[in-house]
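Enquirer: predicted model and sequence follow; I will ask about them next.
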Amino acid sequence: MTAILGISAFYHDSAAAIIVDGEIIAAAQEERFTRIKHDAAFPEQAIAYCLEEAGLTPDQIDLVGFYEKPFLKFERLLETTLAFAPWGIKAFLNSIPSWLKTKLHLPRVIYDGLHQQYNKRIVFVEHHESHAASAFFPAPFEEAAFLTVDGVGEWATASHGVGRGNRIEIQSELYFPHSVGLLYSAFTYYCGFKVNSGEYKLMGLAPYGEPRYVDLIRDNLVDIKPDGSIRLDLSYFNYCHGMTMTSKKFHQLLGGEPRQPESQITQRDMDLAASIQVVTEEILMKMVQHVHAQTGLSQLCMAGGVALNCVANGKILREGPFEKIWIQPAAGDAGGALGVALFLWHQLLKQPRLIQPADQQQGSFLGPRFSKTQIREFLDARGVVYHHRSDEDELCDEVAGYIANEKVVGWMQGRMEYGPRALGGRSILGDARSTTMQSKMNRKIKFRESFRPFAPSILQSRVRDYFDFPSDVDSPYMLQVADMQLHQRNTPTAESAQLTGLQKLQQVRSSVPAITHVDFSSRLQTVDARRHGRYFKLLTAFEKLTGSPVIINTSFNVRGEPIVCRPKDAYQCFMATNMDVLVLEQFVILKSEQPDARVFEDDLHLDQYALD
């Protein structure tokens, strides 16, 4: 038996993953345990979970891998500081303490994190090698091209190459400071959202705007080459030497200072979001076409933070040259933990790769699960009023009834998801047919901006009835956007056709309006019996009851918090919001029966996002 532990840490979304004899046993982000969103600390609790799931102690691990090379990253920091001296000195001095304390002493940090019970080899793999490994090795392809795109690793900001059998080979890279991810993050910052976590908000805001700034961006900020590589005019950006993403020249070009976080969203912000989304899609499409031309392969694997741009992914699937695409569900830095573990097993140890018909990711349900005994003990200790349903079919029928009656349901089942998406393990569910559910769930459940769209879960067998999406393609990881079928759309009224910006929220756009974005798109998750078990049974029960195979599926958390992990986290989130029902495995908890329940009003701090 050979056990390999993969670790990503210290930059964004620390995580751990463990594989035994090539099989993915467990993987999880540290934030889920510490309850600190995007926790970048050493993933001590995630490692402890992975070892427990594998039934191993640190001294039984055969090899530890870290997802990037810290000395290469430090080299980039030094060279960048020297190149932009004296302007980069302040940023350099701010970062030096963490480098001197931990990042330049990672072997010691890792040995200490494993309680000094591990005394074997630690292997450091380059950042984009870890991304590429996470993209190709779990994929259901014997051979495929891969494309990785993010902000920056050590020096590389994008890479492409070929995976065959048990090996990957990077053939070309794009280097810092020229970065698609950093370009998108600059607009995330400029539009008032948090870098490294607000990019999906910018993507969600884009359909409310018009791409008026596309030519301005192309003519001034970025030179897009035919192969999709880019060159940024660095005079418009501050990230090489400053404490912000954009410079005064950037602000002058776009007509004003960055939007202040939590302030009113203007039409300009929406138009900027639409514009950078168009430019990003153009860059990625050129990259994909170049990779296809260079490799001659028909299948593509993707990873890196930019691979979470599901709107661009949908366009690549529809209009790109590849016949099949597979995207790592934990495409960001957290996925590097799994990537480095798989890289060591296949590439370093030269072990063969078994290809699964779907993939090796197991639905990305790789986190903790909790037993009936554990849940009952927690509920009894807290004095929770609950009902246990021993029959699974009756449970699903009951919960389907709650959803059909426009109750909001917190749903915690089986193993927790690995990656940023809730996939039916730690989800908040609602009726997609409701005309009020999007506003209700955003404002009274999630306490977040009202423009944010919700994603649908839909039975795989019914996807073509609702979405313009290939019938032979599944989307279990919620990483593809598809357009609503024309026959499911409502004909716009004369009044609704005049709506602009956030006013578009007033329009009832389809038969399932709560998951139909203003451009008639949805970030869909397809649900099947093999991957999704009880969640599949719930959707089947809902379809039998209502005729609709579609429900809202959003992550089980509130704004600013990680997705819930344990029964305690789920119950606290349930009681701190206006959710109506909580289902912990086969335990059903009704808010109306809880003695300490109260109604939570809208978060008034977010009222500027909503329509009166």
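Expert: Right, received. Where do you want to start? Numbers count the residues shown, from 1 in each chain.
Enquirer: could you use CA atoms for every contact and neighbour count after this?
Expert: Will do.
Enquirer: next, the distance between the ends of stretch 247-267.
Expert: 22 Å (CA to CA, to the nearest Å).
Enquirer: take a look at this one as well, against the first:
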Amino acid sequence: MRILGLSAFYHDSAAALIEDGVIVAAAQEERFSRRKHDPRFPSSAVEYCLSEAGCTLAGIDHVVFYEKPFLKFERLLESYFATAPRGFSSFRLAIPLWIKDKLFQKKMLQDELQKLSGGDAWNASLLFTEHHQSHAASAFYPSPFKSAAVLTMDGVGEWCTTSLGHGSGNNFEIRKELHFPHSLGLLYSAFTYYTGFRVNSGEYKVMGLAPYGTPRYVQKILDNLIHVNEDGTFHMDQKYFNYTSGLTMTSKAFDRLFGGPPRKPEDELTQREMDLAASVQKVTEMIVLRLAKSIQADTGERNLCLAGGVALNCVANGKLLREGIFDNIWIQPAAGDAGGALGAALSAWHQFHGKPRTVREDGGDTMAGSYLGPSFEQTDIESRLQAIGAKFDVIAEPDMIERTADALADGHAVGWMQGRMEFGPRALGGRSILGDPRSPNMQRTLNLKVKYRESFRPFAPSVKRENVSDWFDHDSDSPYMLIVGDVAEDRRLEMTDEEQSLFGIDKLNVARSSIPAITHVDYSARIQTVHHETNPRYWDLLDAFEKRTDCPVVINTSFNVRGEPIVCTPEDAFRCFMGTGLDYLAVGNCVLTKDQQDPALAQDYKNQFKLD
């Protein structure tokens, strides 16, 4: 039985396909359309999933949508009526769109599906799950646990913003919910908006900015914005927010409370924004820890699964792991709305059909390392690169790895496109930009000359799993780059009195460890453990780099520039290579260096994409 899951029409549209309960393929539409966070019907992602399964839509038994539109419309109407007449301007914009399209999403989905190959012969079996049910299913069913507590947190689905559930075998139930407008995700997004970043895109920037600040607004947040109970449930004072009825996240009362209007995008960051970021991060961590303690007490479980956009807060995840509330934590790598497509499909298989669940005996999950997107045969890579005028050498895989390790050790920034593309927001060694973490200049170089993004943003380390505890205060799996840990004490560099007196962004250029390019200002790092069984080629590269440098760690950041989706095809990789300060590119067994390329193929990549 083949089941196709879909998420669409809000942000990060995606498709996922399972066959007899096994995940075959999953991808976000943005990777094909080249439109960041593309919310449209994921036609290209669906066609890819069908091709991976070797069928057309006619071979699909069910299509499952990740939420219930009528419930969402109910929430919209009730929210507007509750705040009338204050929300009329937002109501006037939203309701015509809902009446024209969104209220009839079932028909719209059917129409779009019938346009696909085999759509005319499809059985038209279209199912709907609830939003947080999809998140929870995506967290529990692929996890390595026979039973687990399941916590989902995001902005809002239909009504639910937070759910606490329990899974055992193929059974799953949500036991408690928090409802809109009280939302940890929307609290974080309010501060994202207020500090000048884009909602549903810039939340990770707030997380990255937080270590530069002091959490001096925590009590003000707790005294005014949100009341937090001992069990982690909370209530938000809506006079400080504008998302229920308006077109912004925060209100004038929020401005008065924090001493001014929101920062304008691209304005200089000040200590105020850093302190605000540090404060909302601290409050988020406190709530997550309390919710985790509550669900552990309720279920008695020692395993926890996480999903929903808040589960992408890897700093909070790291604090939760170190707190020891649960023995084991597993986080869905596509924790945001894209992962809802996978959860919808799995929910139909296990819950609608009642099919049994298989848990791996070796303790691994069933996500295949999250390498669930397209791959390209070597001959296809070569023909594609030739067609766009690229100059390259084709060498055997061992030689390609050796040459790439040499380039990294020599201080070059490397584009690395190998195997299947990752599902979710993180590049995990399939579509990555790599660098030498020992270089004191690499973090700044990659931010400003390659990624074209804000200089304060940190980079993540990839490390061979067997070496992780030698370099970090961490000794568990983190294959999806969703847990932050600290650099090991013996790798750190002691700061001078003058360096310790620095504030904010001035801290950026102080080397804090023997791997300064991935060490954040608070000695933390967003760790990816690389496992030979899930990505042998990437593991071999780390191993080759270690033989040259005695360091099994490399910088790993997504293969894109700011505002661009992660690259999908060889053509995408070459365009990014030619539009940035990358020195070297490895696509399959094709090796490219910048000085070999036709200068006429260079692109102004810095201004090509809308800033995120």
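Expert: Ah, there it is. This structure is a prediction, so every number in the text was calculated from the model and none was measured.
Enquirer: list the contacts of the aligned partner of Pro476 of the first structure in the second structure.
Expert: Under the alignment (TM-score structural alignment), Pro476 of the first structure pairs with Pro479 of the second structure. Contact analysis of Pro479 of the second structure by CA atoms under 8 Å, 6 or more residues apart in numbering lists Gly369, Leu428, Gln528, Thr529, Val530, His531.
Enquirer: trace Gly588 of the second structure over to the first structure, please.
Expert: In the first structure, Gly588 of the second structure lands on Glu585 (TM-score structural alignment).
Enquirer: count of residues packed around the residue nearest to Asp337 of the second structure when sequence neighbours are not counted?
Expert: The shortest distance from Asp337 of the second structure to any non-neighbouring residue, by CA to CA, 6 or more residues apart in numbering, is to Asp12 (6.2 Å). Per other CA atoms under 10 Å, the neighbour tally for Asp12 of the second structure reads 26.
Enquirer: give the contact list for Asp12 of the second structure.
Expert: Gln28, Glu29, Glu30, Lys36, His37, Asp38, Pro39, Asp337, Ala338.
Enquirer: list the contacts of the nearest residue to the first one once chain neighbours are set aside.
Expert: Closest residue in space to Gln28 of the second structure, ignoring its immediate chain neighbours: Ala14 at 4.1 Å, by CA to CA, 6+ apart. If you count contacts by CA under 8 Å, 6+ apart, Ala14 of the second structure has them with 6-8, 26-29, 42, 45-46, 338-339, 341.
Enquirer: just the closest of these to Leu93 of the second structure, please.
Expert: Closest approach between these and Leu93 of the second structure, by CA to CA: Ala8, at 19.8 Å.
Enquirer: check contacts around the closest one.
Expert: Ala8 of the second structure neighbours (CA under 8 Å, 6+ apart): Ala14, Pro39, Arg40, Phe41, Pro42.
Enquirer: still on that earlier bit, including secondary structure and distance to Val288 of the second structure, could the contacts of Ala14 of the second structure go into a markdown table?
Expert: Shown next, in a markdown table, are these (DSSP: H, G, I helix; E, B strand; the rest coil; distance: CA to CA, whole Å):
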| residue | secondary structure | distance to Val288 of the second structure |
| --- | --- | --- |
| Leu6 | strand | 28 |
| Ser7 | strand | 26 |
| Ala8 | coil | 27 |
| Ala26 | strand | 28 |
| Ala27 | strand | 28 |
| Gln28 | strand | 27 |
| Glu29 | coil | 30 |
| Pro42 | coil | 32 |
| Ala45 | helix | 33 |
| Val46 | helix | 34 |
| Ala338 | helix | 22 |
| Gly339 | helix | 20 |
| Ala341 | helix | 24 |
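Enquirer: any chance you could map the strands in the stretch 201-350 of the first structure?
Expert: 222-224, 230-232, 299-303, 324-327 (DSSP state E, counting those that start in this stretch).
Enquirer: how far apart are the third one and its match in the second structure?
Expert: Compared with the second structure after fitting, strand 299-303 of the first structure deviates on average by 0.2 Å (mean CA distance after the TM-score superposition for the first structure).
Enquirer: so where in the second structure does that strand end up aligned?
Expert: Under TM-score structural alignment, strand 299-303 of the first structure corresponds to residues 303-307 of the second structure.
Enquirer: contacts for that stretch next, please.
Expert: 135-136, 138-140, 143, 145, 147-153, 326-332, 334-336.
Enquirer: quick check: the farthest pair among the contacts of Asp12 of the second structure?
Expert: So, the contacts of Asp12 of the second structure by CA to CA: farthest apart are Lys36 and Asp337, at 13.7 Å.
Enquirer: between these two, which is the more surrounded one?
Expert: Legend: neighbour count by other CA under 10 Å for Lys36 of the second structure and Asp337, higher for Asp337 (29 against 22).
Enquirer: contact partners for the aligned residue in the first structure for that one?
Expert: Counting by TM-score structural alignment, Asp337 of the second structure corresponds to Asp333 in the first structure. Asp333 of the first structure is in contact with Ser8, His12, Asp13, Ser14, His131, Gly304, Gly305, counting by CA under 8 Å, 6+ apart.
Enquirer: tell me who's in contact with the nearest residue to Phe469 of the first structure once chain neighbours are set aside.
Expert: Distance criterion CA to CA, 6+ apart; nearest residue to Phe469 of the first structure, sequence neighbours excluded, is Ala482 at 6.1 Å. Listed by CA under 8 Å, 6+ apart, the contact set of Ala482 of the first structure reads Gly314, Phe467, Asp468, Phe469, Ser521, Ser522, Arg523, Leu524.
Enquirer: helix, strand, or coil at the counterpart of Val463 of the second structure in the first structure?
Expert: In the first structure, the residue equivalent to Val463 of the second structure is Ile458, according to TM-score structural alignment. Going by DSSP: H, G, I helix; E, B strand; the rest coil, the secondary structure assigned to Ile458 of the first structure is strand.
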